[in-house]
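**Q** Need coordinates for the following:
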Amino acid sequence: MTANNPKTTTSRRNWQMLKEEIRTPNAPLPLGSYSQGVRVGSHLYLSGQCGFEPESRELVSEKAGEQARQALLNLRCVLEAAGADMTNLVTVRVYISSDDDWAEVNQAYGEFFQHPYPARTTIPAALGAGILVEIDGIAVLS
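**A** Below you'll find the predicted structure:
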């Protein structure tokens, strides 16, 4: 077992000391055992955000484009809490519950980014009740 290996234990402790949780009330606070964002060195890993309004925790709309806008606003708030902005994103994953919503989500997405765009993957996914879009990402900070 590696648990008793001093090198492994020291390495694990060093890794834990490098991780910094990013948390803001301006985006929906986690209901589970996860962080809104985690900074490790110059990298910021952002948990998936959906179209929930932060205070009410209600979906902003039944429309995919509006949910995408709110998800991106939520991501922006987490980025800002880390001293960053949308231009720091280098990759984004967009989960959509229906391919039929792609154009609407893509239009909303385009409102938040300019060239050079982050890399992006769009993934069809079974999301929770009423959730049409979830977006996560990775940012590089200076």
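**Q** okay, CA-based contacts and neighbour counts for the rest of this
**A** Will do.
**Q** nearest spatial neighbour of residue 130, skipping sequence neighbours?
**A** residue 62 (7.0 Å; CA to CA, 6 or more residues apart in numbering).
**Q** quick one: the helices in the chain?
**A** Assigned by DSSP state H, the chain shows helices spanning 6-18, 64-81, 102-110.
**Q** one more to line up against the first:
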Amino acid sequence: MTREIIYSPQAPEPIGPYSQAVQAGNLLFISGQIALDKPSGQLVTSDIVSETKLVMYNLEQILKAAGLDFSNVVKSTIFLKDMNAFPKVNEVYGSYFKTAPPARETVEVSRLPKDVNVEISCIAVK
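**A** Coordinates of the predicted model:
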């Protein structure tokens, strides 16, 4: 099985010892993305809708770097600082999966990197 590191210059740099994504065979494993704006280097945490849109944008850029899009996503995980934000996050997230959405779990956690409110990871298949 081949293993390739996938990198998008349009998505934020990893903030630790990990890759944006790893392709293993026909599977793409994308690390959790937060609302870090690549051009400015700033976090966007002013409201959960804007934050979630930027997370999804970052995921999209990594998918594109692998030659994929959201239709290739088969599994995702959403980590939320506050489950009360779930309806708004779910609405934004759902707008990227109009048909045949992937399997998913959503988990409330006590803290996320850089104290963001949402982080999303996913697995895609070619």
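**Q** Go through the helices of structure 1 and pick out the most buried.
**A** helix 64-81 (a mean of 24; mean count of other CA atoms under 10 Å).
**Q** contacting residues for the counterpart of residue 50 of structure 2 in structure 1?
**A** Superposed on structure 1 with TM-score structural alignment, residue 50 of structure 2 falls opposite residue 66. Residue 66 of structure 1 sits next to 51, 60, 108 when contact means CA atoms under 8 Å, 6 or more residues apart in numbering.
**Q** Relative to residue 120 of structure 2, how far out is the aligned partner of the last one in structure 2?
**A** This means residue 108 of structure 1. Aligned counterpart of residue 108 of structure 1 in structure 2: residue 92 (TM-score structural alignment). Between residue 92 of structure 2 and residue 120 of structure 2 the computed distance is 12 Å (CA to CA, to the nearest Å).
**Q** before we move on, what about residue 66 of structure 2?
**A** Residue 66 of structure 2 is 18 Å from residue 120 of structure 2, by CA to CA.
**Q** ok, now residue 13 of structure 2?
**A** In this structure, residue 13 of structure 2 and residue 120 of structure 2 are 15 Å apart, going by CA to CA.
**Q** Brilliant, that's me finished.
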